[in-house]
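Asker: the sequence isn't on hand, but the structure is:
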């Protein structure tokens, strides 16, 4: 066993020392003298959250399946250990070998949430790696970022050597082979980065230059080296069955946020909610083969001893073999005494029947996400959920024995009115009343409780609402107070509990979400003033952030409350997520008119994702081989149906090198 980087004295004086000792069940150990590439995979948050992230488990499995590579893990030290490490000069280390991160070839950081940006700097700082990429030399690891926040990497661009745009299963092998040649031939770090920028999906910020207009908007974004691509196309894994998936996932020594086996059944979503970034980024929809999932579930349960298995998907109800898979898992669960978790299900008769079978006798709460209080606003956001459907689902739930319902809404959505806000309380009241109408008094097992929660709407890149203005902090809080007042006016107010999110954090997230390179200076200075773990309310220092923005001469309202013009260049426009800007623009205009767009299975909307050569765009044929419901089946059909909808390369079906 490798010697621990922390002494017994330190481990006995910090919270949850098991976060730092490694050697969990299924952790991969290799001889570092027999590998050519060492990769430190980092989640910039506390261990319990990072260990719950499926993406790192998949990449960990993939990297360690290669004989020439050893992938180890790194998480943000909690504040108690952070203080000790700084005082004693202890460098940040990887869990498996306990070796310093600065000795690795790569430091890969997955960026899932904007409020982890100062934690990224903590990782670099404690590792002894210069915060700015321009200050690094051949002795430092290549710092590479991935994950959803890289779809606008500009606020943290100066801290990274490379950003990997897309899903990790596709290009990493090529990058590591290129790195091995770099080490062998002794070329410069800069030359390696230039070569890496030629790989699909690789964005090297130091090779691009941005200029601004007098009004602060972007004038141009150009590569500074010949041959470096102007546009970077996201990389996606089309075949999710014959690819990497961890059959022996890591098992922690302590309880983590998602302490269960996770089975990812598909990627992508057909729904097209206009506020949802994930629904756009992960198009097209791709399913895993049901037989592969069955075997995977058995293998993971065997190798971990876990007592719960959860399905992972943006919309589990849309998985075509859901009934077959759940039936198998229920049978397997009974044999092994394993519970099944089924998130992201639509509340319909099938789902409730399944949930009644897999949940304990004491039924837990059911969750609905209407997102908006009125049907008008649900049409604006393209939620695809009517009040009739919501109430019908709630009635079935009450008849099935559930008494607690969680409702999720957003405040500050585009075109929102006071009537829409009051609709949150009114819909909650209708659901509470439905309990008494639906369940006879003699059959009630408890009192009904409705928990209504509101978050504050934050416009995100690559959504139709990327042009929208965001509310101010005071506007958000006024709307939360109005919602609370409206709840108190309802007949069933005692049955309704109302919660709302913190406005300060939402405002900063809004700046980061649509920020440009100028934000990097603010992040760095705020970190130097002690900002860390900004997603944790007890550590968030809003006054320090506001002070730092002022020092850097940046106005947060420029990034939040300003509605963008349709012709404005966004900081992320050099990235191609597969969904065209013309499509998003069309959806933005339809939203303002309250026009609903059908989901992908009902009608192809020509978003651009068809050019990836698979997914739902190619699956809708009947037994006679005819196209069903208007869904395009080939790139030629796609081009024919949608010629003129967007840029010429989309209409021709040739973008990204794919020939129609």
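Answerer: Alright, I've got the coordinates. Being a predicted model, the structure only gives us computed values, none of them experimental. Numbers count the residues shown, from 1 in each chain.
Asker: CA only for contacts and neighbour counts going forward, please
Answerer: Will do.
Asker: pretty sure residue 378 contacts residue 409?
Answerer: No - taking C-alpha atoms under 8 Å as the definition, residue 378 is not a contact partner of residue 409, at 10.4 Å.
Asker: if I look at those two, which residues touch both of them?
Answerer: 370, 371, 372 (C-alpha atoms under 8 Å, 6 or more residues apart in numbering).
Asker: and after the helix or strand hosting the first one, which helix or strand comes next?
Answerer: Right, residue 370. Assigned by DSSP states H and E, residue 370 falls within strand 366-371. On the C-terminal side of strand 366-371, the closest following helix or strand by DSSP H and E is helix 375-380.
Asker: what are the buried residues along that next one?
Answerer: By neighbour count on 16 or more other C-alpha atoms under 10 Å, the buried set for helix 375-380 is 375, 376, 377, 378, 379, 380.
Asker: for residue 433, see how far away the first one is.
Answerer: In this structure, residue 375 and residue 433 are 19 Å apart, going by C-alpha to C-alpha, to the nearest Å.
Asker: try residue 5
Answerer: From residue 5 to residue 433 the distance is 59 Å (C-alpha to C-alpha).
Asker: the two: which is more packed in?
Answerer: Using other C-alpha atoms under 10 Å, the more surrounded residue of residue 5 and residue 433 is residue 5, with 18 against 15.
Asker: leaving out sequence neighbours, find the closest residue to the more buried one.
Answerer: Among residues not flanking residue 5 along the chain, residue 98 sits closest, at 5.5 Å (C-alpha to C-alpha, 6 or more residues apart in numbering).
Asker: what does residue 532 give?
Answerer: With C-alpha to C-alpha, 6+ apart as the criterion, residue 532 has its nearest non-adjacent residue at 5.4 Å, and that residue is residue 118.
Asker: ok so, going back, how far does the strand holding residue 370 sit from the chain's center?
Answerer: 19 Å (C-alpha atoms, centre = their mean, to the nearest Å).
Asker: ok, structure two:
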């Protein structure tokens, strides 16, 4: 195939990391564009290094390209230097594989992983010369479709999308492609095509739903404008992960990316029920992949990529029932090939530490605990099944095993939080340090000492969690709590061994607005973009003052979405979507949280969340 770059050499040589834009990486797919019926541009609205690390895109990219009639290519947000060049030279944004303009494609699909990337969606559309508003598009524009976790409340960005795909992407795209081919063959209008798609389960076409508001700004109703499309959109879910497409030839980049390794997804969902965690609810029920299937996938992917590291992906890897067998197999086959094994999302207990000892080199990396809160009372409120005893016992075992670096992750601003909970963060960090000095005698430290990093993020309530009713702290409250945490750590006996980091309060407040926002935010996002807001997820580019000015201009109160108390029966903007977990269950869990009580995990006792309606996974396994 002829390979002509969209950019001349003088531009490529003038920008940072030109490898982001030239395509042709190992395992990237090229096809003859005349031989396919559908061209799909798959976009991650952030810089190449972040987007290339995303497993979901690798899965859909591989699956779409396995269809003879579809060619899927990739596009990422051009970094700021490239953005300036494209605008100055009037060069349309292009896909990596063919280097053809994105506007020439049939579909432009966005994966929406993080609310702070919303202005980058508009950057992509703008640079592609595609109409920013869905209502202004014709058949000359691609169908713009969004998927990923942020589509579980897509209301703040409904004006920019033709379609939202709710749920796991492997199940419905073939039907959408077939409807598209028929629509183009039969001369169907764009609106009629979207109408046909809107009849499919999991497909939300926001233009076909009418939203009315009460005088107090809350939602009165959200209703379809046609009788033949659903009133509620049910998420799509893979019922058997062993039969679902999984890429064993992922694209291998030229440059270092955030997750530069083979990623082996071992299961989806989680049994734990942490009340702040959106992913734990959205991907219910827990479904495991067969261990023999995983062994085959691992060997194939390592062979096809040449990577020297494999990472096991899930929300809580320790809960995979065949983990020991899988690890033993990987150790045997990976040691022969000098491949490292990475195990994120492990609960730190004796079993996990034993596993980590087997797979890690003599040089021990940091041990990571996520207590999330500084006291047991607060951990019970958030249903985090981790006690201080667990942390200290895990630390003890780790120190005996040779670890001396510990990372501790906490949240500030959780519902019912008190000063005692905040000061407890420093207390736990100090106790871990004490555990080190009591566990490792001076003569065995080899000149090393304990190194603890305590990090706090600010709690952002998310849709479809028990905390979707919770008021969020203000920026000022967050900063005050970070200051109290810092002072609490500085007051500890071992404070010189503890480093403290905290997250940006401005960005957390903005994330909170976008996470629980409604359609009135579309105008705000569009204006903010036109005033220069892109790469809001990157601290150095986030223009908080511009956002605040735009809220004022649009007559929208950002605190309506963050700090106010919500009534039990309020209609939320995302109630039009059914993720399999019922609102009644989430409300029960919210009340249980406020009473300071824990709930059991899915393997101990079914809490009747509603996910059993899918008929698969942990809901139908024997309880422990």
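Answerer: Cool, the structure landed. Values in this document were obtained by computation on a predicted structure and should not be read as measured data.
Asker: which element is the residue nearest to residue 532 of the first structure on?
Answerer: Taking DSSP H and E as the definition, residue 118 of the first structure sits inside helix 117-127.
Asker: give me the buried positions along that helix.
Answerer: Buried-residue list, helix 117-127 of the first structure, by 16+ other C-alpha under 10 Å: 117, 118, 119, 120, 121, 122, 123, 124, 126, 127.
Asker: wouldn't the second one be in contact with residue 534 here?
Answerer: This points to residue 118 of the first structure. Yes - using C-alpha under 8 Å, residue 118 of the first structure makes contact with residue 534 at a distance of 7.4 Å.
Asker: burial of residue 304 of the second structure, as a residue count?
Answerer: Number of residues near residue 304 of the second structure (other C-alpha under 10 Å) recorded here: 17.
Asker: doesn't it belong to a strand?
Answerer: No - applying DSSP: H, G, I helix; E, B strand; the rest coil, one finds residue 304 of the second structure to be helix, outside a strand.
Asker: can you tell me the closest non-neighbouring residue to it?
Answerer: Per C-alpha to C-alpha, 6+ apart, closest to residue 304 of the second structure is residue 249, 5.6 Å.
Asker: mind listing what that neighbour touches?
Answerer: Counting by C-alpha under 8 Å, 6+ apart, residue 249 of the second structure has contacts 27, 62, 300, 301, 304, 305.
Asker: in this structure residue 611 of the first structure contacts residue 636, no?
Answerer: No - if you go by C-alpha under 8 Å, residue 611 of the first structure and residue 636 don't touch, sitting 9.9 Å apart.
Asker: give me the more crowded residue out of the two.
Answerer: residue 611 (28 against 17).
Asker: not counting sequence-adjacent ones, nearest residue to the aligned partner of that one in the second structure?
Answerer: Structural alignment (TM-score structural alignment) places residue 611 of the first structure against residue 613 in the second structure. In space, and not counting its chain neighbours, residue 613 of the second structure is closest to residue 580: 7.3 Å by C-alpha to C-alpha, 6+ apart.
Asker: what about that neighbour, is that helix, strand or coil?
Answerer: Classification of residue 580 of the second structure by three-state DSSP places it in coil.
Asker: what sits against the equivalent of it over in the first structure?
Answerer: Alignment note (TM-score structural alignment): residue 580 of the second structure maps to residue 578 of the first structure. Residue 578 of the first structure makes contact with 233, 234, 281, 283, 607, 608, 609, 611, 612 under the criterion C-alpha under 8 Å, 6+ apart.
Asker: can you tell me the closest non-neighbouring residue to residue 574 of the second structure?
Answerer: Nearest non-adjacent residue to residue 574 of the second structure (C-alpha to C-alpha, 6+ apart): residue 153, at 4.9 Å.
Asker: so who does that neighbour touch?
Answerer: 463, 515, 516, 517, 573, 574.
Asker: cool, residue 68 of the second structure as well?
Answerer: residue 36.
Asker: from residue 148 of the second structure, how far out is the residue nearest to residue 304 of the second structure?
Answerer: Distance of residue 249 of the second structure to residue 148 of the second structure, computed by C-alpha to C-alpha: 22 Å.
Asker: next one: residue 158 of the second structure
Answerer: According to C-alpha to C-alpha, residue 158 of the second structure and residue 148 of the second structure sit 14 Å apart.
Asker: comparing these two, which residue is more hemmed in?
Answerer: Neighbour totals were compared for residue 158 of the second structure and residue 148, and residue 158 leads with 24 against 19 (other C-alpha under 10 Å).
Asker: could you report the neighbour count for the nearest residue to the more buried one once chain neighbours are set aside?
Answerer: For residue 158 of the second structure, ignoring the flanking residues on the chain, the nearest one in space by C-alpha to C-alpha, 6+ apart is residue 206 at 5.9 Å. Look at residue 206 of the second structure: counted by other C-alpha under 10 Å, it has 22 neighbours.
Asker: which residue in the first structure aligns with residue 206 of the second structure?
Answerer: Residue 206 of the second structure maps onto residue 205 in the first structure, by TM-score structural alignment.
Asker: my guess is residue 379 of the first structure meets residue 596, correct?
Answerer: Yes - with contact defined as C-alpha under 8 Å, residue 379 of the first structure reaches residue 596; the gap is 5.6 Å.
Asker: give me the number of residues near residue 162 of the second structure?
Answerer: Under the neighbour criterion other C-alpha under 10 Å, residue 162 of the second structure is assigned a count of 22.
Asker: ok, it - contacts?
Answerer: Residue 162 of the second structure sits next to 134, 143, 144, 145, 194, 205, 206, 207 when contact means C-alpha under 8 Å, 6+ apart.
Asker: let me know the closest of those to residue 38 of the second structure.
Answerer: Using C-alpha to C-alpha, the shortest approach to residue 38 of the second structure within those belongs to residue 143, at 11.3 Å.
Asker: checking the contacts of residue 249 of the second structure against the first structure: which ones persist?
Answerer: Among the contacts of residue 249 of the second structure, the ones still in contact in the first structure (both residues aligned by TM-score structural alignment, their matches' C-alpha atoms under 8 Å) are 27, 300, 301, 304, 305.
Asker: which residue packs closest to the first one, ignoring adjacent ones?
Answerer: Here the nearest residue to residue 27 of the second structure in space, its sequence neighbours aside, is residue 251; by C-alpha to C-alpha, 6+ apart that works out to 4.7 Å.
Asker: the helix or strand containing residue 584 of the second structure vs the first structure, average offset?
Answerer: Residue 584 of the second structure is part of helix 583-594 when elements are defined by DSSP H and E. Compared with the first structure after fitting, helix 583-594 of the second structure deviates on average by 0.2 Å (mean C-alpha distance after the TM-score superposition for the first structure).
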